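Undergrad: Sequence plus the predicted model coming up.
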Amino acid sequence: MGGPELVSWLVVGVCGGTGCYCLGRLRRLPPGGRQGRALEGAMGLAMALMAAGMAGGPAAPAGVLVAVSATTVLGAALPLGLRARHRAHHAVEGAGMLYMALAMGGAAGAHAAHGGPSGAAPAGVPVLSGALLVYCALYALRTAPRLVPAGTAQRGAGDVGLGAGEDEVAVACRLALTLGMVAMVLVM
């Protein structure tokens, strides 16, 4: 096992663990704070299923991945307890997952119809994949410094740290899922 297969299995572990953790914390949150964590949990588990299929493991049906991705996009549109920027991030990542599920499903079907292996050629539109990579990379670069404690020398003078009501675990979950998305797009 090496290369993309190993990366895919690492994404399965990180995203699956993050999804389970987010869903496990739901009952300890007030009702207004559950939407974001539920979206992150569903996204993490869907990403783990998608990455398992990319690694050669049991693949989830494309319809399930499309349904979860579409639900994430629609769920992010509801203004229940999430700031607009947080909702926009979930909508972009959900749309990215929807794009990957459709691209991988189409590539697998096309290669299977020609008798070739499902991973023989990259899937997706390079411009969309590139845009998703740029968004996720910029989000990670913007978010990661927020996890550095306020008193350390690495923080810049303009950094504001965590927003009101945000905890480090929620920010770390979003960062882990974003980095998982980067890995999946690169392996796709």
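TA: Yep, that arrived. Numbers count the residues shown, from 1 in each chain.
Undergrad: For the rest of this, base every contact and every neighbour count on C-alpha atoms.
TA: OK.
Undergrad: now the end-to-end length of stretch 48-65.
TA: End-to-end distance for stretch 48-65, by Cα to Cα, to the nearest Å: 10 Å.
Undergrad: Would you indicate which residues of that stretch are buried?
TA: Neighbour-count burial for stretch 48-65, counted by 16 or more other Cα atoms under 10 Å, picks out 48-55, 62, 65.
Undergrad: what do you get for stretch 69-89?
TA: For stretch 69-89, the neighbour count (16+ other Cα under 10 Å) marks 69-73, 75-76, 82, 87, 89 as buried.
Undergrad: Those into JSON lines, with extra columns for secondary structure and distance to Leu132?
TA: Converted to JSON lines, those look like this (DSSP: H, G, I helix; E, B strand; the rest coil; distance: Cα to Cα, whole Å):
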{"residue": "Ser69", "secondary structure": "helix", "distance to Leu132": "15"}
{"residue": "Ala70", "secondary structure": "helix", "distance to Leu132": "16"}
{"residue": "Thr71", "secondary structure": "helix", "distance to Leu132": "19"}
{"residue": "Thr72", "secondary structure": "helix", "distance to Leu132": "16"}
{"residue": "Val73", "secondary structure": "helix", "distance to Leu132": "15"}
{"residue": "Gly75", "secondary structure": "helix", "distance to Leu132": "20"}
{"residue": "Ala76", "secondary structure": "helix", "distance to Leu132": "17"}
{"residue": "Leu82", "secondary structure": "coil", "distance to Leu132": "22"}
{"residue": "Arg87", "secondary structure": "helix", "distance to Leu132": "16"}
{"residue": "His89", "secondary structure": "helix", "distance to Leu132": "12"}
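Undergrad: ok, and here's another one to check against it:
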Amino acid sequence: MHGPATVGWLLVALCAVTGLSCVLRARGAGCGQQAEARSEAAMGFAMAAMAVPVLWGGTPTLHKASAWAFTAVFGVLLMRELWLMLMATGRHGSTSCAQQLHHLLGGAAMVYMALAMALGAPAGGAGAHHAEAGGVPVVTGALLAYFAAYVLWTGTRLMPAATGAGRPALAGHHGGTRAVAPPVVRRTGVAAGCRVAMGAGMFAMLLTV
């Protein structure tokens, strides 16, 4: 993907840490939440691999091979998300359905980016470090707008969870009390934080298409 190598490695770190957080979140989670966390972990690690600058700074052959390989990987993830959404239809509430749609759109966005890289010719011939934009401007713009809005909306929803009332309190060292979020709230906050990080990663990667 074209862009500074430093930005690429930062994306690798962000997506890899997000994927690891999702793996840890899957431990001890319920069946539905475990499947969701595993899906997000797979997406995070795949995004981290795709953002590795070395894959896009070599020969045109390496560039094409990497792009088509990621197209296949994200295509499989997209099909898995579609299957999970169909299986969940009628069994969960609107919130779960909305989250499944978000996962589906995320998978579609990654397939779109991989295809754009596969169909876009490397600029400058052999040894080029950049690629010509291969995406459709309208589609790229719509995806950028969606993920920007999603990150802002989900991020603002995290703030009340940190300051909301009605949480259990524990006695402090000096006789005072401090609010402590119950485990379910903490798990929800971690999940939302992972989605914010992954959405930000999607947004940054779309900028490089």
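TA: In hand now; what should we look at? All values derive from a computational prediction rather than experimental measurement.
Undergrad: now what about the TM-score between them?
TA: Taking TM-score structural alignment, normalised by the length of the first structure as the basis, the two superposed chains have a TM-score of 0.79; 174 aligned residues with a Cα RMSD of 3.0 Å.
Undergrad: picking that back up, which one of the buried residues of stretch 48-65 of the first structure sits closest to Ala170 of the first structure?
TA: Distance to Ala170 of the first structure, by Cα to Cα, is smallest for Ala48 among those, at 18.2 Å.
Undergrad: Run a quick check on the closest one versus Cys15, I expect a contact.
TA: Yes - using Cα atoms under 8 Å, Ala48 of the first structure is in contact with Cys15, at 5.4 Å.
Undergrad: in the second structure, which spans are strands?
TA: For the second structure, the strands defined by DSSP state E occupy 122-123, 130-131, 169-171, 177-179.
Undergrad: Buried deepest among those, which one?
TA: strand 130-131 (a mean of 22; mean count of other Cα atoms under 10 Å).
Undergrad: That strand vs the first structure, average offset?
TA: Compared with the first structure after fitting, strand 130-131 of the second structure has a mean deviation of 2.8 Å; criterion: mean Cα distance after the TM-score superposition for the first structure.
Undergrad: try stretch 107-114 of the second structure
TA: Using mean Cα distance after the TM-score superposition for the first structure, stretch 107-114 of the second structure ends up 0.4 Å from its aligned counterpart in the first structure, as a mean over the superposed pairs.
Undergrad: Residue range in the first structure corresponding to that stretch, please.
TA: The alignment of stretch 107-114 of the second structure onto the first structure (TM-score structural alignment) spans residues 94-101.
Undergrad: Now do the contacts for the closest residue to Leu101 of the second structure other than its chain neighbours.
TA: Leaving out its chain neighbours, the residue that sits closest to Leu101 of the second structure by Cα to Cα, 6 or more residues apart in numbering is Met85, at 7.5 Å. Residues near Met85 of the second structure by Cα atoms under 8 Å, 6 or more residues apart in numbering: 97, 100-101.
Undergrad: where do the contact lists of Ala48 and Cys15 of the first structure overlap?
TA: Common neighbours of Ala48 of the first structure and Cys15 (Cα under 8 Å, 6+ apart) do not exist.
Undergrad: Please convert the strands of the second structure to a markdown table, extending it with distance to Trp9 of the second structure.
TA: Putting the strands of the second structure into a markdown table (distance: least, Cα to Cα, whole Å) gives the following:
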| stretch | distance to Trp9 of the second structure |
| --- | --- |
| strand 122-123 | 20 |
| strand 130-131 | 15 |
| strand 169-171 | 41 |
| strand 177-179 | 37 |
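Undergrad: Arg187 of the second structure is nearest to which of these?
TA: Closest among the strands of the second structure, using Cα to Cα: strand 177-179, at 16.1 Å.
Undergrad: That closest one maps to which residues in the first structure?
TA: Alignment of strand 177-179 of the second structure against the first structure: no match, by TM-score structural alignment.
Undergrad: what's the offset of that strand from the middle of its chain?
TA: 34 Å (Cα atoms, centre = their mean, to the nearest Å).
Undergrad: Also stretch 70-89 of the first structure?
TA: Averaging C-alpha positions (Cα atoms, centre = their mean) puts stretch 70-89 of the first structure 14 Å from its chain's average.
Undergrad: need the contact list for the closest residue in space to Gly44 of the first structure that isn't next to it in sequence.
TA: Closest residue to Gly44 of the first structure apart from its sequence neighbours, by Cα to Cα, 6+ apart: Gly19 at 4.1 Å. Gly19 of the first structure makes contacts with 40-45, as judged by Cα under 8 Å, 6+ apart.
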